[in-house]
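>>> no FASTA, just this:
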């Protein structure tokens, strides 16, 4: 039975799972959802995730939401080194995945809601929320920029799930205008991922096409 993944092709979190699965050679059955039309709030879907959020993975009797948990599950299922090759690396990968959720992605998601979702809905962004987000992003980015000053990847000398998690906010950065450009090592690392990990570039194109369509349908252009 194929592993099902429910999600919107424009979601950076879905991108995290589709990228990791492709790198691990795991075939997924995609159940595409339109978050802008409320597909994740139907009674049927809320049985899978009562929060009404995606992605959600269904593997037989195992139902998981939260992309980080899904990726750890998939990595353990196939014994992938994306979770690290030693106990120390594994803990470092998990550390950065947790860091990403606490210090990083939550603010990128908030900015996406302010500048993209509100735009689609014809609402104005809230300057106080944007200011709060940018202050927190700059604080976290300064730490990450220093960490990446003398290394090519977040953990060790190769790609891991930590890179995929931490890189996710770049999915919409040119639209949300999140201030990543102020941090040169961070920008160089992200470009390196696009240049050396073909599936990361491929999933970026998928997201761009999806969000471009949403904005065009809402009359908001790019």
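Received, thanks. Since we're looking at a predicted model, the values are computed, not measured.
>>> use CA for all of it now, contacts and neighbours both
Noted.
>>> Just the buried positions in stretch 92-104, please.
Neighbour counts over stretch 92-104 (16 or more other Cα atoms under 10 Å) mark 92-94, 96-100, 103-104 as buried.
>>> repeat for stretch 178-197
Applying 16+ other Cα under 10 Å to stretch 178-197 flags 178, 180, 185-186, 188-190, 193-194 as buried.
>>> Also stretch 166-179?
Here stretch 166-179 shows 166-173, 176, 178 as buried, counting by 16+ other Cα under 10 Å.
>>> where do the strands sit along this structure?
3-7, 28-32, 56-59, 62-65 (DSSP state E).
>>> looking at those, which is closest to residue 199?
Of all the strands of the chain, strand 28-32 sits nearest to residue 199, with 14.6 Å by Cα to Cα.
>>> what does that closest one contact?
For strand 28-32, contacts defined as Cα atoms under 8 Å, 6 or more residues apart in numbering pick out 2-9, 21.
>>> hmm, 7 Å instead?
2-9 (Cα atoms under 7 Å, 6 or more residues apart in numbering).
>>> Considering those residues, which is situated nearest to residue 85?
Looking across the contacts of strand 28-32 and measuring by Cα to Cα, the closest to residue 85 is residue 3, at 24.8 Å.
>>> here's the one I want to compare it with:
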């Protein structure tokens, strides 16, 4: 069975957990206690020398980095829908994985680290500015379409979603971005959606 090593407050761990659930895949969650430094111990470093969560183990495959794991899951289990093979479609989706590791990380993710985990080495003013930039870009993008690319959910949406939805943890107000809020709600209503601390599951009648 697939094993997912992660931490319950990690948005990157969560996006892999979410993808597994959206694909209907069973997995075993193995907590890596970041606060106790478990990710820096030899046993975990043998899985990922970078000392970062998440790590996914699927039979002989041992994979690190959330975006890379999304690519693996999409191609291994998701067919053409989540990550197409045609060059243009794949390029459009991959662009958002880069955005996740760039602007989203520098913006909402960094602001959350500052406030939630007291990471005072982070430049909060810069993180706030980056947050406003990427949220404005997303809001404009989502004014024209329901999903980031290709007219349906892809791993682009799964990659960008967690730290945008968690932006309030970093004291980033999402109210000025109604199209982003509507997109968050659409993702929450996908079959198989699961939440995490800070991202509630939709209320069903």
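In hand now; what should we look at? In this text, all values refer to a predicted model and were calculated from it rather than measured experimentally.
>>> Just the TM-score for the two chains, thanks.
Overlay of the two chains. TM-score (TM-score structural alignment, normalised by the length of the second structure): 0.86; 198 aligned residues with a Cα RMSD of 2.2 Å.
>>> if we can go back for a sec, tell me which entries of the buried residues of stretch 166-179 of the first structure lie within helices.
Applying DSSP state H to those, the entries found in helices are 166-167, 173, 176.
>>> Map residue 142 of the second structure across to the first structure for me.
Under the alignment (TM-score structural alignment), residue 142 of the second structure maps onto residue 148 of the first structure.
>>> Name the nearest residue to that match, sequence neighbours excluded.
Residue nearest to residue 148 of the first structure in three dimensions, not counting chain neighbours: residue 185, with 5.8 Å by Cα to Cα, 6 or more residues apart in numbering.
>>> mind checking how far that neighbour is from residue 93 of the first structure?
19 Å (Cα to Cα, to the nearest Å).
>>> what do you get for residue 48 of the first structure?
27 Å.
>>> And the helices in the second structure, which stretches?
In the second structure, the helices defined using DSSP H lie at 11-22, 42-45, 66-77, 79-82, 87-99, 110-117, 124-141, 155-165, 178-188.
>>> The last one - contacts with which helices or strands?
Contacts of helix 178-188 of the second structure with other secondary structure elements, assessed using 3 or more Cα pairs under 7 Å, 6 or more residues apart in numbering; DSSP states H and E, are made with helix 124-141.
>>> Tell me which residues are up against the helix it packs on.
Everything outside helix 124-141 of the second structure that qualifies as a contact, by Cα under 7 Å, 6+ apart, is 103-104, 106-108, 110-111, 114, 177, 179-180.
>>> Nearest to residue 52 of the second structure, out of those: which one, please.
Using Cα to Cα, residue 110 comes nearest to residue 52 of the second structure of the contacts of helix 124-141 of the second structure, at 15.8 Å.
>>> Name the nearest residue to the closest one, ignoring sequence neighbours.
Spatially, and ignoring its direct neighbours in sequence, residue 110 of the second structure is nearest to residue 127 (5.9 Å; Cα to Cα, 6+ apart).
>>> That neighbour: neighbouring residues, count only.
Neighbour count for residue 127 of the second structure, taken as other Cα atoms under 10 Å: 24.
>>> so can I have JSON lines of the strands of the first structure showing distance to residue 15 of the first structure and mean neighbour count?
Output for the strands of the first structure, formatted as JSON lines (distance: least, Cα to Cα, whole Å; neighbours: other Cα atoms under 10 Å):
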{"stretch": "strand 3-7", "distance to residue 15 of the first structure": "9", "mean neighbour count": "21"}
{"stretch": "strand 28-32", "distance to residue 15 of the first structure": "12", "mean neighbour count": "15"}
{"stretch": "strand 56-59", "distance to residue 15 of the first structure": "12", "mean neighbour count": "21"}
{"stretch": "strand 62-65", "distance to residue 15 of the first structure": "14", "mean neighbour count": "15"}
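>>> could I get those strands as a markdown table with distance to residue 44 of the first structure?
Converted to a markdown table, the strands of the first structure look like this (distance: least, Cα to Cα, whole Å):
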| stretch | distance to residue 44 of the first structure |
| --- | --- |
| strand 3-7 | 12 |
| strand 28-32 | 13 |
| strand 56-59 | 13 |
| strand 62-65 | 14 |
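>>> Which among those strands is found nearest to residue 210 of the first structure?
With Cα to Cα as the criterion, residue 210 of the first structure lies closest to strand 28-32 of these, at 11.4 Å.
>>> Hey, what's the angle from the closest one to helix 12-23? Just curious.
Orientation check (axes from the mean of the first three to the mean of the last three Cα atoms, to 10 degrees): strand 28-32 of the first structure against helix 12-23 gives 160 degrees.
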